[in-house]
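Visitor: requesting a structural model of the entry that follows:
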Amino acid sequence: MSLESVKAHFEQWNRQDDIMEFETSSATVQEAADTIGVIPARIAKTLSFRGEGDQAILVVAAGDAKIDNKKFRHLFNFKARMLSPDEVLEQTGHEIGGVCPFGLANDLKVYVDISLKRFDTVFPACGSTNSAIELTCDELYEYSSATTWVDVCKGWEEEKPEPVLSSEKGL
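Guide: Just a heads-up that it's a prediction; the model follows:
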């Protein structure tokens, strides 16, 4: 049912036929990357958190990014607490492994993390454990009706080279 709600969601942009369905699982970042043939970082994973009140919030981030609790708390003014699998299904209408910001069961706030901006295109799930769609970051933002871009992740930044001292250069 969830894949069907995502297909219906994409009809408004005539993109429902762009959803890829696979014979193999794409439920984890690594499985999705292996199935699609891209690096794990290009998988746009959707994380579900307890929001204020009884509404969840969703953060879409790069596959290699992890939530930075300090940044999250500073931005949202509450602690990052992920939903249980039952709560995820109830709030989003999607089961773990297929959670995406499209075709949601409830009107949830969606935030897109800047960890995705380093890629021309990314691959979010489409409501099932064996589906995805290739989107630009602008399309992901638009199609998910995102509230704003956020910076709440860590672990994805490009490694900055250590400065080289002149004595190490043989000078």
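Visitor: when you work out contacts or count neighbours from here on, use the C-alpha atoms and nothing else.
Guide: Will do.
Visitor: could you pull out the helices for the protein?
Guide: 2-10, 29-36, 69-76, 85-92, 137-143 (DSSP state H).
Visitor: which residues are in contact with the shortest one?
Guide: Counting contacts by CA atoms under 8 Å, 6 or more residues apart in numbering, the residues outside helix 137-143 that touch it are 10, 102, 112, 116-117, 119-122.
Visitor: here's the other one to compare against:
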Amino acid sequence: MDGHQIWMQECAKINFEAAPKRYKEGTRTSEDAARQLQCDVSNIAKSIVFEGQDVAIIVITSGSNRVDRKKKLKKILGYKPGQASPEYVLESTGYAVGGVPPFGHLKETIKIIDEDLFKYDLIWGAGGTADTVFPITPEDLKEICKAEVRNVKQ
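Guide: Here you go, the predicted model:
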């Protein structure tokens, strides 16, 4: 079973009716996804994984932003989270780098959403693989993730 099938099962568990799109050309990066969707890269909700003290930290940020781990995340969390290796990402979320969805992780995670995503009516997140994306409103994303909305960009 691939990451997308796993993610769809996780969506069913929370009664989220995903409307994913799959692109054989791939959606591994925010730029790839925006090109496939013909939208601005800012409409892409990329999930960045950091090593937390007890669990993984998932920062869901606008595709055009970089996360300020050293100052802003440190202030939010009370410590500076570590950079996550591809192995850590897979182990802590159940998904490979490039396909990490904003929710539906196989282990507990802490989620923080970039406030900039709320500038848009519709955003696109990864659907469990590096070739799938799905649409969602920022409000629905916040509710499903039970996440804090914060300023995390550099």
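Visitor: next, the TM-score between them, please.
Guide: The TM-score (TM-score structural alignment, normalised by the length of structure 2) is 0.91; 151 aligned residues with a CA RMSD of 1.3 Å.
Visitor: ok so, going back, quick one, which of the helices of structure 1 is nearest to Leu58 of structure 1?
Guide: helix 85-92 (9.1 Å; CA to CA).
Visitor: what's in contact with that closest one?
Guide: Under CA under 8 Å, 6+ apart, the answer for helix 85-92 of structure 1 is 48, 55-56, 94-96, 99, 104-106, 108.
Visitor: switch to 6 Å and redo it
Guide: Contacts to helix 85-92 of structure 1, defined as CA atoms under 6 Å, 6 or more residues apart in numbering, come from residues 95, 104-105.
Visitor: now it, how far from the chain's geometric center?
Guide: In terms of CA atoms, centre = their mean, to the nearest Å, the centre of helix 85-92 of structure 1 is found 16 Å from the chain centre.
Visitor: how big is the offset of that helix relative to structure 2?
Guide: In the superposition with structure 2, the average deviation recorded for helix 85-92 of structure 1 is 0.4 Å (mean CA distance after the TM-score superposition for structure 1).
Visitor: tell me the buried residues in that helix?
Guide: Of all the residues in helix 85-92 of structure 1, those buried under the rule 16 or more other CA atoms under 10 Å are 87-92.
Visitor: quick revisit: and the buried ones among the contacts of helix 137-143 of structure 1, selectable in ChimeraX?
Guide: Buried subset of the contacts of helix 137-143 of structure 1, written as a ChimeraX selection, criterion 16+ other CA under 10 Å:
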select :10,102,112,116,117,121,122
